[in-house]
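Visitor: No letters, just coordinates:
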């Protein structure tokens, strides 16, 4: 239906007035709003002036035939339905109309009244569905944008409650928005939200992410999977954001039945939060599968063997290793030897043997071609310098992630923050010329 009326508008085009009269009489009982045109040119003028839902055109007309006319309708008004009436046995002309005008239906003259009415009803129903789908897509886009705004507001509130940045938080949030194209930086900041909570470990997710990426590199899975597993490592605990502090601090081995049930849902919560972001589709699936086991005893899907992606196993083994070292698996933290024994013992049951081998090699890897960083005070930071290491407050809160490029405004904010808080800030930077040589 058009916006101006509650009744669908149908435009009939035929160079014979008697046929137009017959068509008007046929559809009149259906309650349609009917427009008539005796040529393609006249019909195009009406389309430019009147809202139309469906065009029913004759094929053989002087000056402009039905194929040419319907091609112009498709180009200028693609959502208008198109039906062709053909009164002679010229299959090539009909094919041309189908290809050029992309008509939904063609009906031979003389037409069967019921067949034509059914075709008109079907075409109008299709148009209604297209309009409804567009409206739904617009609504979904609007809701996603609103959700992103709410997430940004939530991030700001968390930062405000820490009282680490006070009035500077709003300015820093604006800076993050201005560097929105740096997608990895945004992920790093987002992954740090849990680490602001009591029981969170500063830098924990980054350690898991870096080790998982090195493991995938050793497996030879390619740059894209290295990038995906690194993002998955940064976000692998985001599904726990709603956990109470007491549950965040508790090792998995000490959880009761209710806590274990809630804990086992965190990967599903994370996937649901990440899937709406197109760039994180594959990342979300890796996060979902981080607790799957080769023997099928994992969760949430109980996947077995090759059904578990190697990148997901790389994330799993890296997470388990750091969880053991930090005391997240049991009441007491594992020693380095105990943690290595744990992951080696999982070969063939928890992880593929090739994944274990790649992991052990990854532990020995050292960064290559990394420019030498320099330590400066807040007063020594200059625009263009690149942050070489995460910048933390004295309490361990992430201010800026490694890789951030300072501009004049951020330099001023960092200096003001350090002066106001009386904080001793250790800043490691790489100069642009050193960065360019790597």
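Guide: Nice, I can see it. Just so you know, these numbers come straight off a predicted model, no measurement behind them.
Visitor: When you work out contacts or count neighbours from here on, use the C-alpha atoms and nothing else.
Guide: OK.
Visitor: residue ranges for the strands of the protein, please.
Guide: 9-13, 33-37, 54-58, 81-86, 105-108, 374-376, 386-387, 391-392, 398-400, 427-430 (DSSP state E).
Visitor: Packing partners of the top helix by length along the chain?
Guide: In terms of residue count, the longest helix belonging to the chain (DSSP state H) is helix 113-162. Using 3 or more Cα pairs under 8 Å, 6 or more residues apart in numbering; DSSP states H and E, the elements in contact with helix 113-162 are strand 54-58, strand 81-86, helix 168-178.
Visitor: Quickly compare the ones you listed and say which is most buried.
Guide: Among these, strand 54-58 has the highest mean neighbour count (mean count of other Cα atoms under 10 Å), at a mean of 26.
Visitor: got the angle for that one vs strand 33-37?
Guide: 30 degrees (axes from the mean of the first three to the mean of the last three Cα atoms, to 10 degrees).
Visitor: Below is structure B, check it against A:
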């Protein structure tokens, strides 16, 4: 079935031309103004994408698409602007009214690429809404949250529901570097929540609420989808062509029979290569008897890699490697922090882990590198990769890309 697109413009010639250009790949509907566009959405929706001209009598395009966001929040909104209107379009993007704007006249290849991305965005949003609805049906999170006798955690879960619906989550990325060259070879995607009415909520607080309420699946699906889509959209610069993205998975996510399908869907919709995805799992989950080892092995067969996190000694690493096809071992930050002052204990443990990892054919990552001295000590012990404030704190995509290109 072709994706459905609504074109809104008061110029009949432009509508006709765009319709001819798009009809072979999309099911196209047209409307000659904002009011008619809103009525069409109500009568004939849903649409994957709505494209609107900026200058129209009665209701300009930014106002129209702002109202579309309220009536059809999953629909991806694109604004067509003249050369004199880019500042208004930028404001619309910053306010969340639109996904993207295109200057008129728009080259066919630019419009086609934008529409492909817009449809992917719509499909991902629709899938997240379905997953969220399924969780709410099963757990009745909202109903329980309205009961004043329930624990505070359920109220937080209800806030998470609204946050997922309102797009309050975002990703930040922390670089992972090759210690020998200090070249960025990967990023860890970290989910952040900034509610409209408050400041940043610590991940340790809302991840627990998501786990206990069953909301971890829709949240996890959002992280997978957003990370793959965002990194796939980064420029194909020399520094990013083979950049890997690390995605954290909780124990309940690992036990979810839909995990493989969720990951595959994120890859398919984004066009991201499975070989560039590393799944980070805690050692407790890796050693659990309930862990679906066969499912994880199938993910690795598709090209994804597994990284073990949170372990404290070489024996645990070896035990986990006997159960799973590990490719990466992340050494806990507290061992890295103690390297300069605790050579007799922490330094020995660190060296044993690196040696065991190499013996198993696994790359070792030192977390928590904050100083040049810690970096040098990790190098001396043969550690392959590093991560920590010495190389950058978790930042938004734009700031990370500036770092990658040396801006």
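Guide: Looks like it came in fine. All figures in this text were calculated on a predicted structure; none of them were measured in a lab.
Visitor: Put one on top of the other, what's the TM-score?
Guide: The TM-score (TM-score structural alignment, normalised by the length of structure 2) is 0.36; 183 aligned residues with a Cα RMSD of 4.8 Å.
Visitor: thinking again about what came up before, looking at the strands of structure 1, which is nearest to residue 246 of structure 1?
Guide: Closest of the strands of structure 1 to residue 246 of structure 1 is strand 398-400, at 22.0 Å (criterion: Cα to Cα).
Visitor: For the stretch 101-250 of structure 2, which segments are assigned as helices?
Guide: Assigned by DSSP state H, counting those that start in this stretch, the stretch 101-250 of structure 2 shows helices spanning 108-139, 141-145, 152-166, 203-213, 216-233.
Visitor: repeat for the stretch 251-400 of structure 2
Guide: Under DSSP H, counting those that start in this stretch, the stretch 251-400 of structure 2 gives helices at 251-254, 259-270, 283-286, 293-301, 314-323, 333-338, 348-359, 372-380, 397-404.
Visitor: I'd like to know how many residues surround residue 327 of structure 2.
Guide: 20 (other Cα atoms under 10 Å).
Visitor: sorry, that was for residue 224 of structure 2
Guide: 24.
Visitor: got the contact list for it?
Guide: 247, 262-263, 266 (Cα atoms under 8 Å, 6 or more residues apart in numbering).
Visitor: Now for those: which two are most distant?
Guide: It's 247 and 262 that sit farthest apart of the contacts of residue 224 of structure 2, by Cα to Cα, at 12.9 Å.
Visitor: and the nearest residue to residue 57 of structure 1 once chain neighbours are set aside, how far is that from residue 118 of structure 1?
Guide: Spatial nearest neighbour of residue 57 of structure 1, excluding adjacent residues (Cα to Cα, 6 or more residues apart in numbering): residue 13 at 4.6 Å. Going from residue 13 of structure 1 to residue 118 of structure 1 by Cα to Cα, to the nearest Å gives 18 Å.
Visitor: Look at those two and report which has more neighbours.
Guide: For residue 13 of structure 1 and residue 118, the more surrounded residue by other Cα under 10 Å is residue 13, and the numbers stand at 29 against 12.
Visitor: Please give me every residue in contact with the more buried one.
Guide: Counting by Cα under 8 Å, 6+ apart, residue 13 of structure 1 has contacts 20, 36-40, 43, 55-58.
Visitor: 10 Å instead?
Guide: 19-20, 23, 35-43, 55-59, 61, 66, 69, 84-85 (Cα atoms under 10 Å, 6 or more residues apart in numbering).
Visitor: neighbours of residue 143 of structure 1, just the number please.
Guide: 12.
Visitor: okay, now residue 220 of structure 2: neighbour count?
Guide: 23.
Visitor: same thing with residue 120 of structure 1?
Guide: Neighbour number of residue 120 of structure 1 under other Cα under 10 Å is 22.
Visitor: wouldn't it be in contact with residue 83 here?
Guide: Yes: with contact defined as Cα atoms under 10 Å, residue 120 of structure 1 reaches residue 83; the gap is 7.9 Å.
Visitor: joint contacts of the two?
Guide: 54-56, 104-105.
Visitor: Any chance of JSON lines for the residues you listed, columns distance to residue 262 of structure 1?
Guide: Putting these into JSON lines (distance: Cα to Cα, whole Å) gives the following:
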{"residue": "54", "distance to residue 262 of structure 1": "54"}
{"residue": "55", "distance to residue 262 of structure 1": "57"}
{"residue": "56", "distance to residue 262 of structure 1": "59"}
{"residue": "104", "distance to residue 262 of structure 1": "52"}
{"residue": "105", "distance to residue 262 of structure 1": "54"}
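Visitor: quick one on the thing from earlier: can I get the helices of the stretch 251-400 of structure 2 in CSV with mean neighbour count and distance to residue 131 of structure 2?
Guide: Putting the helices of the stretch 251-400 of structure 2 into CSV (neighbours: other Cα atoms under 10 Å; distance: least, Cα to Cα, whole Å) gives the following:
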stretch, mean neighbour count, distance to residue 131 of structure 2
helix 251-254, 18, 13
helix 259-270, 19, 10
helix 283-286, 20, 23
helix 293-301, 17, 20
helix 314-323, 17, 30
helix 333-338, 18, 34
helix 348-359, 19, 38
helix 372-380, 16, 42
helix 397-404, 15, 26
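Visitor: Before I go, just wanted to say thanks for your time.
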